[in-house]
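# whatever this is, show me its structure:
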Amino acid sequence: MSNEHTLKAYGRKDEGKGASRRLRHAGRIPAVVYGGGAEPASIQLDHEPTWLAQQNDWFYASIITLDVDGKSEQVLLRDMQRHPYRQLIMHLDFQRVKADQKLHVKVPLHFINIDKSPAGKSTEATVTSEQNDIDIVCLPGNLPEFIEVDLGGINVGDTVHLSDVKLPKGVELAHAIDDAHNPAVAVARNTKVEAVEEEATPDAGDVPASKEEGGTVE
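This is a model prediction of the structure:
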């Protein structure tokens, strides 16, 4: 279950591009809250604390308590628009959540114990993550901030698939696993073997002219 996280927000009445531009110049972020059986509400948040908050995993995959003018609402971030090159959040979308309604959320994966694994201790292997997050479904009260993937037993040449990930209680995958959908989440590649294979594969410039397409043998 996620820890409690609260963001301070304020109501706003002015809408439109001009109003949003003025808010950004004042160090505020225009945002909207929708869903939960209530009308959408336009709000604003202070940019600096929100910018700091969005550097954490929980900002994207946890229930957030929005304190809007003293009234609390449980929400989940659904969209964030950033400036293309400045450190600036342009707009936020939050969805209200209900305790009895399941959520479909992307949750980050945290890989642990790589350095303790046989592959991690080997000089001939490189352990890489193939997925940084997974789609899950759960009730708000069961939503984890992240899911740990223990790679303490991974050997050189092993592949850890989505079906190998242990999910917390009350959490299920958003998509069923079958032969067509069971992607790798981590791989321990044998770098020595790959290096030998690359050396054994000739470049186009190394192929004799007689073997190239259209070449002749004298």
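# C-alpha only now, for contacts and for neighbours.
OK.
# buried residues, the helix or strand that contains T65. List them.
Assigning secondary structure by DSSP states H and E places T65 in strand 64-68. The neighbour-count check on strand 64-68 (16 or more other CA atoms under 10 Å) flags 64-66, 68 as buried.
# for those residues, give me a markdown table that also has distance to S129.
Below are these laid out as a markdown table (distance: CA to CA, whole Å):
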| residue | distance to S129 |
| --- | --- |
| I64 | 28 |
| T65 | 32 |
| L66 | 33 |
| V68 | 39 |
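# and of the residues you listed, the nearest to E39?
V68 (14.8 Å; CA to CA).
# circling back: tell me what the strand holding T65 is packed against?
For strand 64-68, the packing partners by 3 or more CA pairs under 8 Å, 6 or more residues apart in numbering; DSSP states H and E come out as strand 5-11, strand 71-82.
# by contact count, what packs against the helix or strand containing H91?
Applying DSSP H and E as the criterion places H91 in strand 89-96. Counting contacts by 3+ CA pairs under 8 Å, 6+ apart, strand 89-96 packs against strand 28-35, strand 71-82.
# next SSE after that strand?
Following strand 89-96 toward the C-terminus (DSSP H and E): strand 103-112.
# just how off-centre is stretch 121-136 within its chain?
15 Å (CA atoms, centre = their mean, to the nearest Å).
# this one next, for a side-by-side:
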Amino acid sequence: MKVIAFKRELQGSGASRRLRNSGQTPGIVYGGSEGPVLVSLDHNALYHALKKEVFHSSILELEIDGVSQQVLLRDFQVHAYKQLVLHADFQRVDAKQAVHVKVALHFENADVSPAVKLHGATISHVANEIEVSCLPGKLPEFISVDLSNIDVGHSLHASDLVLPEGVTVVAHGADLTIATASVPAGHVAAEAEAAAEADKK
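As a prediction, this is how the structure comes out:
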């Protein structure tokens, strides 16, 4: 995805407020061998881009005054109640250096799992994204989570994920739980009641 930005010289809250009033969002680009560069971006274009999942987990082509470079969106701030992006941070990436990025999880095949099909269980998504490490060119848009084999009382962990080639999970010392399957309490009670009635007969 391509992002257009312009260098800005002025900084401080007053300058940022004037930028926002003119339909621009202040931002910064940092990392790599160059120093940080203050930029401004078109607010509406950025606001709509932030709604797309791919914008958060892709290498972006950032063009500043006609010169392109590869970056990752690292952070952004939005107004507490207005539809307003206050600031965006981008980090330059090197094609030869691994990056750590949070990537969205897409859950699939829950309806054919033993938990749902045989036991009417509910599958809870404990994590909706996961941090991975890979070279920029290997960065996946999302990671698929196959739930077809999950059964009641079982959980799916980060170590169970099938990852694209060259991609590893950043574990932080724990095997992150991704999803769990459990039967709703009311459903258990109803089943027990039905079993008790059957015993009476």
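# of the helices and strands packed on strand 89-96 of structure 1, flag the one that's most buried.
Highest mean neighbour count of those: strand 28-35, a mean of 21 (counted as mean count of other CA atoms under 10 Å).
# what span of structure 2 is it aligned with?
Following TM-score structural alignment, the aligned partner range for strand 28-35 of structure 1 in structure 2 is 24-31.
# contacting residues around that stretch?
Stretch 24-31 of structure 2 has contacts (CA atoms under 8 Å, 6 or more residues apart in numbering) with 16, 19-20, 36-43, 85-93.
# map V145 of structure 2 onto structure 1.
With TM-score structural alignment as the criterion, the equivalent of V145 of structure 2 in structure 1 is V149.
# still on that earlier bit, what's the angle from the strand holding T65 of structure 1 to strand 28-35?
Here strand 64-68 of structure 1 points in a direction 110 degrees away from that of strand 28-35 (axes from the mean of the first three to the mean of the last three CA atoms, to 10 degrees).
# the inter-axis angle of strand 64-68 of structure 1 versus strand 5-11?
For strand 64-68 of structure 1 and strand 5-11, the angle between their directions (the same axes, to 10 degrees) works out to 30 degrees.
# so where is strand 64-68 of structure 1 in structure 2?
Residue span in structure 2 matched to strand 64-68 of structure 1, by TM-score structural alignment: 60-64.
# contacting residues around the match of V145 of structure 2?
109-112, 165-166.
# any figure for the gap between the counterpart of G16 of structure 1 in structure 2 and Q91 of structure 2?
Under the alignment (TM-score structural alignment), G16 of structure 1 pairs with G12 of structure 2. Relative to Q91 of structure 2, G12 of structure 2 is positioned 21 Å away (CA to CA, to the nearest Å).
# repeat for K200 of structure 2
Distance, K200 of structure 2 to Q91 of structure 2, using CA to CA: 68 Å.
# now swap in G153 of structure 2 and tell me
According to CA to CA, G153 of structure 2 and Q91 of structure 2 sit 41 Å apart.
# JSON lines please, covering the helices and strands packed on strand 64-68 of structure 1 and showing distance to I29 of structure 1.
Listed next are those as JSON lines, based on distance: least, CA to CA, whole Å:
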{"stretch": "strand 5-11", "distance to I29 of structure 1": "10"}
{"stretch": "strand 71-82", "distance to I29 of structure 1": "10"}
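# figure out which of these is closest to V127 of structure 1.
Of these, nearest to V127 of structure 1 by CA to CA is strand 71-82, at 31.3 Å.
# thinking again about what came up before, now distance to P140 of structure 1 and neighbour count too, for the contacts of V149 of structure 1, in a markdown table please.
Output for the contacts of V149 of structure 1, formatted as a markdown table (distance: CA to CA, whole Å; neighbours: other CA atoms under 10 Å):
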| residue | distance to P140 of structure 1 | neighbour count |
| --- | --- | --- |
| L109 | 18 | 19 |
| H110 | 20 | 13 |
| F111 | 24 | 17 |
| I112 | 25 | 13 |
| V165 | 20 | 15 |
| K166 | 19 | 13 |
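# which of these sits closest to P183 of structure 1?
Closest to P183 of structure 1, out of all of these and judged by CA to CA, is V165, at 11.1 Å.
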